[in-house]
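**Student:** Build the 3D model from these lines:
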Amino acid sequence: MQLKVQQWLVLVLIIGGLCLAGCTPNQVANSASPDNTAAETTPVPAIQTSSVQMKNLPTLEGTATVVMTVKGQPITIEVDGKNAPLTAGNFVDLVQRGVYDGLVFHRVIGPQSRPPEQPFVVQGGDPQSKNPNFSPQRLGTGGFIDPNTGTERQIPLEIKPTGATDPIYSRTLKSAGVRKQPVLQHLRGAVAMARSQQPDSASSQFYFALADLSFLDGDYAVFGKVTSGMDVVDKIQQGDRIDSAKVTEGSDKLKNGGK
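**Tutor:** Here you go, the predicted structure:
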C-alpha cells in the first residue's frame, strides 16, 4: 500500500496505538518503517529464543477456529498455528480460559473512531478492561497474569519469513537482516499481537487490521485472519465489549494449554 507523505506522518503518530505503555516517539517511528524489499534473498537465522524459554508456552500445532461475538454478532477467526505456533497457541489458550469474555476494545483508529480516521486498527484484549470502574485512560497497559506463575505471560515476537522452515523469534525481520516478506502479512482482516518496544512483550492484547498495512509487516506478529464477520469488525467502536470468544474447531491441537 503506497501512502502519501502526509498520510505516512499521520500513521507514524497513530502506530503507537499498537504499543503497550512505554513507547517513545522515536521507538514508534522506528517500528513504523520496516524494510519491505522482498526481492533480495537473505539466509534466515536460526531461532534465537531458547527451547527452555518456550517449552512451557501454549503451542498450536495446526489451525483452529475462534468465533468472537461483539454486540451479538459473530466474527470468525482462523488461527494459524502452522506459521505462528506460539502466538496462535497463546491466543487459543486465552480464549479457552475465557480471558477475552467481557473485555473492551480500548483503541479504534478508523471510520468508527472519534473523529473518523483512515482505516487502521481495532485493538483490545487488556484484562484490566473487564473492570467497568478501571480508568479508560490506563487501558492498553495490561496483560494476562498466568495463575501458575503469578506474573504476566509474555510471548516472544514470532515472524516466519517466506520460504523459511521456522519462524524467527525475538527479533523483527529488519533487525535480523532478513529482506523477505513474512508468510502472514498485514492484509485487511489480519489478526496480530500488540506489544511494547520490547520484542518479547506481547501478552493478551491483539488487533484487527482494518486495511492492508504492509508497513507493519516484519515488525508485529500476525497469527490469523478474519474469515467471516469483517463487517462486524468495521462497526466496532471504542468502548464496545467482547460478548464471548469460543474455540469452535482445533482445540485438540493446542499443547500446554490451561483449562
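
**Student:** alpha carbons only for contacts and neighbour counts from here, please
**Tutor:** OK.

**Student:** in the stretch 51-200 of the chain, which spans are helices?
**Tutor:** 51-54, 85-97 (DSSP state H, counting those that start in this stretch).

**Student:** Could you state which residue of the protein sits nearest its centroid?
**Tutor:** residue 193 (1.6 Å; CA atoms, centre = their mean).

**Student:** Residue 35 and residue 54, how far apart?
**Tutor:** 28 Å (CA to CA, to the nearest Å).

**Student:** What about residue 21, how many residues nearby?
**Tutor:** Applying other CA atoms under 10 Å, we find 16 residues neighbouring residue 21.

**Student:** no wait, residue 82
**Tutor:** Count around residue 82 with other CA under 10 Å applied: 17.

**Student:** same deal with residue 238?
**Tutor:** For residue 238, using other CA under 10 Å, the count is 18.

**Student:** do the same with residue 197
**Tutor:** 19.

**Student:** does the closest residue to it other than its chain neighbours sit in a helix, a strand or a coil?
**Tutor:** Closest residue to residue 197 apart from its sequence neighbours, by CA to CA, 6 or more residues apart in numbering: residue 23 at 5.8 Å. Under DSSP: H, G, I helix; E, B strand; the rest coil, residue 23 falls in the coil class.

**Student:** Report the contact partners of residue 87.
**Tutor:** Residue 87 makes contacts with 59, 81, 155, 158, 193, 221, 223, as judged by CA atoms under 8 Å, 6 or more residues apart in numbering.

**Student:** who wins for proximity to residue 13 among the helices of the stretch 51-200 of the chain?
**Tutor:** helix 85-97 (26.1 Å; CA to CA).

**Student:** buried sites along stretch 222-233?
**Tutor:** Buried residues in stretch 222-233, counting neighbours by 16 or more other CA atoms under 10 Å, are found at 222, 223, 224, 225, 226, 229, 230, 233.

**Student:** and the last one, what element?
**Tutor:** Per DSSP states H and E: residue 233 is located in helix 230-234.

**Student:** other SSEs contacting that helix?
**Tutor:** strand 73-80 (3 or more CA pairs under 8 Å, 6 or more residues apart in numbering; DSSP states H and E).

**Student:** Before we compare anything, build this one as well:
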Amino acid sequence: MRLLVPILLLAAGVEVSAQTSAQISAQAPIPATTYELLRAEHARGTDMRSIDAALLSGDSVRQRLAVRAIGRFEQSPLESKITPLLTARAASVRREAVNALGQMRSRYDVAALLASENDPAVRAMIYETLGRNPDAAATNAQTLTDGLRDSSAVVRSGAARGMESLLRRTARTTAPSAATLRTIRDAVKSNRASDTRQLLLLAMTAANDRDSATVAVALRDTSPEVRRVAVALGRTWVSDPAPMVRWQALRVAGTCARATAHVRDSSEHVALLAIDLLGDQKCADAAALAALDRESRANAAWRHQAHAAVSLAKVAPARAAAMVRRLASSTTWQARVYAANAAKLLKDSTTLRALAMDKEPNVVIAAMTTREQALRALTSDHAGLALAAATRLKGDKDLVSALPQLRAAFDRFTATHRVSLRDPRAALLERIGEAADGPSTIWLRERLKDPDPAIASAAAQYLTKRTGSTVAPTTARYEPAAFPTVDELAGLDGATATMRLRGIGDVELSLRFDEAPMAVHTFVTLASAGKFNGLTFHRIVPNFVIQGGSPGADEYDPITDSFMRDEVGLARNARGSFGISTRGRDTGDGQIYVNLVNNFRLDHDYTVFASVTGGLDLIDRVQEGDVIESITVRRAKTSAPRRP
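**Tutor:** As a prediction, this is how the structure comes out:
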C-alpha cells in the first residue's frame, strides 16, 4: 500500500464499451468452464464470450463467477449485463450482483431491492453497497438506520458496514443528522457482535461523535478489537491486558509518565511507541531521560537503541551525540538508518557524510542531504534510492545539467523489462519533464510507447506542455502477464502454506484461491522459487499492518516483473488476513501485507489472498527487519482447478 505518484493518478485498465463487448461475444463461443471464466476475468473484459455464456447458463456457480468478473472490471457500460441477475434464483448470485454494482460505482437504485429481497445475506450486501455510494448521503443514511434496526444480526452487520463506509466518505462535508447519530449509539449498545460494534464505533469516529456513554459501553466489551476502537474514539486512557488496546491508549492519551512506565512493556509495539513518545512529547524529566539513557545503551536490543537515539536527539542532544555515533557503526543496517535520522536532528554533518557513503541503499536514502549525493545515487539499481535521488533534485536550479544522468537512470531501469518498477521511473520521468531540453524532447517521444500506460501518458503530458500541441501516448493499455495453464493452477484450490519467520516461528496460512486465484498463483510461484527467502518486513504500523517481501526492503523495489491485477470482492481485510500491496488499481508487485487488526476500510480496494490459521500471535511479534526465512506451499490433492 503506497502513496500514488502525483502524475500517475490513472488506472492501468481498459475501457470496454457495451458495443465492443457485444462484438466480441458474437465471435466463436467459448465454453463457460471455471478455467475459461478465470481467464476471461484476467483479460479484463477484452473477451466476454465465456462470461456471457455463463450469465445465460442457469448454473449459479458460473453465474456468480461471471458477475464477479464484470464487477472487477469496474466498467459502467457493462452494468446491463449484471442487473438481470439481481433477480436470479440463487441468493449467492444476487449477492454477488449487488456487490458488483458497488464495485463499478453504479448509480443503480439498489435500495429499491429491499422491498422484495428476503435473504439476509443479500439484504446485508444491499446495505453495505449503499454505503459505498456517496451520492444522496442523507437519503442513504436514513435507509441505513432502518437496516440497523432489522431483526436479523446478519442484516444489521451489513447496515453497519454501509454506515461506516458512508460516513467515512461524506461526514466531513455532509454532517449526519442527530437522529442518525442516536440510532448508531443505540445500535452500539444493543448489538453484541464484535464486528458490528467496531463498525458502528468507526462510523461515530468519522462523524466526530465522541459520545462518552457509548464509549463507556464499548470499553467494557470482551473483544479487544472493540475496546481498541473505543479507546481511539474516546481518546481515553485505559490499562488493558491486550497489547493492541494498550498501544492505542498510549497513542491517543499518552503522557510522559505513562510513556516512561511502558518503555519495558511486554509488547515491543507498545515499548517502541513509548520510547518514541518520550521524544515527540519532549519529555525531559529525570525519569524519562533515565529511561531513554537505559534503552540507548549497547546492551539493549537494537530497535530500542535506535528509537531511543532519535528521541534523545529531540530532548537531550548532548546526551544523544555519542550514542548516534556508536549507532552509525552498527552491523544492523536498519539501526544505521535511525542513526542518520538522529544525526539530521543533531545537525551532525560528519556522521551524515559518512552514512551517505554506506553500502546499504536505505541508509543512503536516510542520510542524503546534498545535490552531489543525489547525483551519485542516480547510478544505483535500488529503486527506492533512485526515487529518493529524483525527489531530492526537484526544483534544482541546475536541473538541466543533470538530465543526462536522469535519462541514463530511467533507461537502465527500463532495460530490465520490469514494468513493475513504476515508482522510480515515474519520479525520474517527472524530473526530466520538468527541465526537458532539446535532446530530452526527442527522448520523451520514445517513451510514448512505454509498456506501462501510466509512463506513456505522463510522457505525453510533458510533451504536450513543452510543444504546445496535444500529444497522445501510443500505449493505451497494459498487457498483463499470460494466464497460467490448467496444470499450473492444479492443486491451488485448497492449498496451504507455512511461513517460517527467523527467530520467531512458523505461521500457517490458508490460501484463498476461491477469492483471488491469480494472486494465489503468483504467491505460490514466487514462494516455490524461493523468492521470498531472506526478505524482510520493512514496514511496521501497529494496529494496522505489517508489510514485506521487497528485495530492496522498501516500498518501491518489486518482487515481480509485471503488475498483478486486483481481485477485490467479498474477502475481508480481517485481522490475520494477507493482502497484496499496490500503488493503484492493478499494480501489485508481489509485496504482501498482513492485517494486524480488522481493517474494514481496505475492503473492496485491496486483494485478500490468504488467512492465518495458526501463529497469529507470532505475526503480532514481527518487527522491522524480521526475516521471512522460507515459505513452504502444500497444494491440494487435485489435478485441476476444482469445478464448484
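
**Student:** Compare residue 35 and residue 54 of structure 1 (neighbour count), which wins?
**Tutor:** residue 35 (19 against 13).

**Student:** is it true that that one lies in a helix?
**Tutor:** No. Read with three-state DSSP, residue 35 of structure 1 is coil and lies in no helix.

**Student:** which one of the contacts of residue 87 of structure 1 has the most neighbours?
**Tutor:** Neighbour-wise, the contacts of residue 87 of structure 1 (other CA under 10 Å) top out at residue 158, 31 neighbours.

**Student:** Give the equivalent position in structure 2 for that one.
**Tutor:** Matched by TM-score structural alignment, residue 158 of structure 1 corresponds to residue 567 in structure 2.

**Student:** Give me the neighbour count for the closest residue to residue 4 of structure 2 other than its chain neighbours.
**Tutor:** Leaving aside its sequence neighbours, residue 4 of structure 2 sits nearest to residue 583 (CA to CA, 6+ apart; 5.7 Å). Using other CA under 10 Å, residue 583 of structure 2 is surrounded by 19 other residues.

**Student:** just checking, residue 583 of structure 2 touches residue 1?
**Tutor:** Yes. Contact criterion CA atoms under 8 Å: residue 583 of structure 2 and residue 1 qualify, at 6.1 Å.

**Student:** Which helix or which strand is home to residue 593 of structure 2?
**Tutor:** Using DSSP H and E, residue 593 of structure 2 falls in strand 592-595.

**Student:** can you name the residues of structure 1 that that strand overlays?
**Tutor:** So strand 592-595 of structure 2 sits over residues 206-209 in structure 1, by TM-score structural alignment.

**Student:** And for stretch 143-151 of structure 2?
**Tutor:** Going by TM-score structural alignment: stretch 143-151 of structure 2 matches no residues.

**Student:** cool, stretch 377-397 of structure 2 as well?
**Tutor:** Using TM-score structural alignment, stretch 377-397 of structure 2 pairs with nothing in structure 1.

**Student:** Stretch 334-341 of structure 2 now?
**Tutor:** Using TM-score structural alignment, stretch 334-341 of structure 2 pairs with nothing in structure 1.

**Student:** Show me how far that stretch is from its chain's centre.
**Tutor:** Here stretch 334-341 of structure 2 is found 25 Å from its chain centre; the criterion is CA atoms, centre = their mean, to the nearest Å.

**Student:** Give me every residue in contact with that stretch, excluding its own residues.
**Tutor:** Under CA under 8 Å, 6+ apart, the answer for stretch 334-341 of structure 2 is 302-303, 306-307, 309-310, 324-325, 327-330, 351-352, 355, 362-363, 366-367, 625.

**Student:** In ChimeraX, how would I select just the buried ones from the residues you listed?
**Tutor:** In ChimeraX, this line selects whichever of the contacts of stretch 334-341 of structure 2 come out buried by 16+ other CA under 10 Å:
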select :302,303,306,307,309,310,324,325,327,328,330,351,352,355,362,363,366,367,625
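
**Student:** Which of the helices or strands spans the closest residue to residue 219 of structure 2 other than its chain neighbours?
**Tutor:** Excluding the flanking residues, the one nearest residue 219 of structure 2 by CA to CA, 6+ apart is residue 227, at 4.8 Å. Following DSSP H and E, one finds residue 227 of structure 2 within helix 224-234.

**Student:** For residue 204 of structure 1, see how far away the residue nearest to residue 197 of structure 1 is.
**Tutor:** 17 Å.

**Student:** okay, the two: which has more neighbours?
**Tutor:** Set residue 23 of structure 1 next to residue 204 and count neighbours by other CA under 10 Å: residue 204 wins out with 27 against 17.

**Student:** OK, contacts around that one?
**Tutor:** Contacts of residue 204 of structure 1 by CA under 8 Å, 6+ apart are 90, 91, 94, 125, 126, 127, 143, 144, 193.

**Student:** what does residue 581 of structure 2 give?
**Tutor:** 1, 2, 547, 588, 589, 590, 591, 592, 593, 606 are the contacts of residue 581 of structure 2 under CA under 8 Å, 6+ apart.
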